[in-house]
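Q: This is the structure alone, sequence omitted:
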């Protein structure tokens, strides 16, 4: 199972490339917004030139990682990985290079803007390079280097030495924070990907198991249809002029038909697998169904010395519409339980019926036996 999970889970390169591809428009929009913000400082033509260069870098990255972003399942070649890292580093260099211009033209205030911009870009690069250390280094290294120039520019603009040292230490600590956070995000993403792959693997195994189970039941059903057909045929040939023989043959026929209907339901896996069981309403003789149910269990009752009775059959309508097979299934389950736990006395099937709107009947079946019942 472990090897299956590894095959299905995306590797770090694939996940990072697709994540960056999904954030492409966001990066371009961010670059345009930054260019618009610094236009009063650097001028319109410089801003437009910078935006064109940055968008071109994004285009190169898109071309290099294009097959992976489009869903190519093949392993990335080493050359493509190297080219991709170079494209990331150039893109980060172009974006971060704007901070140097902001320091040189804007002075300390421009440096404040640069110090706010670079950490935001670092966080964005960190989140889009999760699980891929080479991509993280390529996209973060230029930003970290630009951020490390902060104490030098501060010193050049006359900041006191203690403040310069504090700024340098802050930059180093922030870089460590970004790396640690990236590691945690990568671990979380890896665990989520592995869990998803394991869930998918379990789903496929369940589907295969269900397919095998269905095939097994189909084979069993095919094997059972033959003896059931023989029972029905033999019962038809056993019909004799005397009433006792006809009653026995009818009992065999009725039991065989019920077995065949239950087998058909068992083989209907489209409903069982989906957790649905349809109810098929058809006209049937309710009194005859009750008589057939009692006749099916009378032999066992006689063998155990039990009396088998029915109450209320004369008070129910004869012709009704419903799912006779489902009703018989319920009654047989109840009768089976009563037979199992009743050693002496009698078992009574009580039935009541009353009309319900708009044009139907409600039926109440009760199985009363003289067994011990449930104990606490």
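A: Perfect, thanks for sending it. What you are looking at is a predicted structure, and each value in this text was computed from that prediction instead of being measured.

Q: from here on, contacts and neighbour counts on C-alpha atoms
A: Fine.

Q: Stretch 276-294: end-to-end distance?
A: End-to-end distance of stretch 276-294: 29 Å, with CA to CA, to the nearest Å as the criterion.

Q: which other residues reach it?
A: Applying CA atoms under 8 Å, 6 or more residues apart in numbering, the external contacts of stretch 276-294 come out as 251, 254, 271, 308, 313-314, 316-324, 326, 328, 331-332.

Q: putting a second one here so we can go through both:
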């Protein structure tokens, strides 16, 4: 702290050199007007030399503050500087008449104020600067009153009284200023402590989300996967209904989990927007087809109105656009008991004169009161508590959707009439989305999930510490006719990869003995038959920093639990290949 204060004073002294010399020139010039002589010139030259010495002394200390040496030399330099400066005020007091005395008092008071502002935070330096000025201001009137007794004695006495009042006020101001600085320092320390605490709490929140995500996804993987496997078995109507309810409830739980993760990433500024070429009409039609069955169950008609001359291809984040439209349609179906839901896609000019894409989702549902329209876009908020009790939900869908739209350069607005329905409008910049030409890479062919590779059965290494998860994956790949080998932790996987070649490896993340990321790095770095074998991360740790860690380890792809069986099969077929070493054997 003392070093920081000294550095501040030294910088101020070096920076204020020209100002001090300018004031000295003005003071000397005024003295020449009041009483012309050679002495103001001599005084200015002496003061100039003292300031050069002062400047060099503090400039040298700035270059190496830790070796500033004895503090006495800096105190002497400051005291000498102020002593010489106010000597000219003494000259004008003695030789300048009444005007000179008034000027002397004003100039010394100004010098006192200047020194106080510059040196207030180092008491020894402050006294060194104040004492010479104060002595001049006190002794000049006192000595004059002794030497020149008479009618001016009372005036000189009043000057001394005024001097004490001025110095007292100056001392009070310094004390108050120091107290303010102390309060600011305490406040700064408290703010830093609060910031550190907030950062720790944020890190704890992130860690909690990572843990809870993993812990929820792991059992949900078993539930959803078991439901998917049951669908493939012969079931009577009652059993099919039970499995459907099981699947629907599981998907709702996963949706809630994903919403919480999304809002956390957005608030932390870690949500990234991707750009990819998509077929706009196919995407909108696909989202509509997802919600059409639910609408039909409620006897609600779902219509899609897509402008004919829309571009067939656009550049956008398909996942986030689909997520926004999914949320808007979800709300429309949820809050519409009868009538019609219309999804319109068209273009229109915006306020800046550019053309933008507009997606309207209009329903004839319960509607929203005017004073609640903005509230529905706040996290964990719905129009009122009764809505939450009757229809359920976390109130995150619209908040996430608007924030995603804003990250994509657009926005979501709403107009509604209570009891008559609502219309949510998603607008996205058209110029940044238009793709004039889309060319598929040469040799690109889509892989169908039910197309088994022509080279023959392949061998897959399934690495997971949960027996149920290993069993589920084996059942999913069973229709492919593939052979599988199982490992309970990363160390077993590394050992197996030294002796046997695999066509693809499915790797979990958190496992006892050795985790998946460490195991992946060892497999990639060891000389063995699986150094180049595709490794696919299959884990309940689905946050963005987990995916980044997997990518740095060298995985080919990332799949989050619960397992989507179709996505798993497509990924296995697309990523696997006959290992050259295994084929040669």
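A: That came through fine. Keep in mind it's a predicted model, so treat the numbers as computed, not measured.

Q: quick revisit: just the buried ones among the contacts of stretch 276-294 of structure 1, please.
A: Burial by neighbour count, judged by 16 or more other CA atoms under 10 Å, picks out 251, 254, 308, 313, 316, 320, 324, 328, 331, 332 from the contacts of stretch 276-294 of structure 1.

Q: and these as a markdown table, adding distance to residue 120 of structure 1 and secondary structure?
A: What follows is those, written out as a markdown table (distance: CA to CA, whole Å; DSSP: H, G, I helix; E, B strand; the rest coil):
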| residue | distance to residue 120 of structure 1 | secondary structure |
| --- | --- | --- |
| 251 | 84 | helix |
| 254 | 79 | helix |
| 308 | 84 | strand |
| 313 | 82 | helix |
| 316 | 80 | coil |
| 320 | 75 | strand |
| 324 | 71 | helix |
| 328 | 71 | helix |
| 331 | 72 | helix |
| 332 | 72 | helix |
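
Q: Most widely separated two among the residues you listed?
A: Farthest pair in those (CA to CA) is 308 and 320. Separation: 24.3 Å.

Q: Show me the strands in the stretch 151-300 of structure 1, by range?
A: 282-285 (DSSP state E, counting those that start in this stretch).

Q: just the stretch 451-585 of structure 2 next, same as before
A: So, for the stretch 451-585 of structure 2 - with DSSP E, counting those that start in this stretch - the strands run 459-463, 483-487, 504-507, 535-539, 557-560.

Q: Could you point out which of those strands sits nearest residue 349 of structure 2?
A: The nearest among the strands of the stretch 451-585 of structure 2, by CA to CA, is strand 557-560 at 39.8 Å.

Q: tell me, that closest one lands on which residues of structure 1?
A: Using TM-score structural alignment, none of the residues of structure 1 align to strand 557-560 of structure 2.

Q: For that strand, list every residue counted as buried.
A: For strand 557-560 of structure 2, the buried set under the neighbour-count rule, 16+ other CA under 10 Å, comprises 557, 558, 559, 560.

Q: just so I have it, where are all the helices in structure 1?
A: All helices of structure 1, identified by DSSP state H, fall at 2-8, 12-22, 24-42, 44-64, 66-69, 78-127, 133-156, 161-237, 243-267, 269-272, 286-304, 324-341.

Q: How about the stretch 351-500 of structure 2?
A: According to DSSP state H, counting those that start in this stretch, the stretch 351-500 of structure 2 carries its helices in the segments 385-391, 397-407, 467-477, 490-499.

Q: Which of those helices has the highest mean neighbour count?
A: Greatest average neighbour count among those goes to helix 397-407 (a mean of 21), per mean count of other CA atoms under 10 Å.
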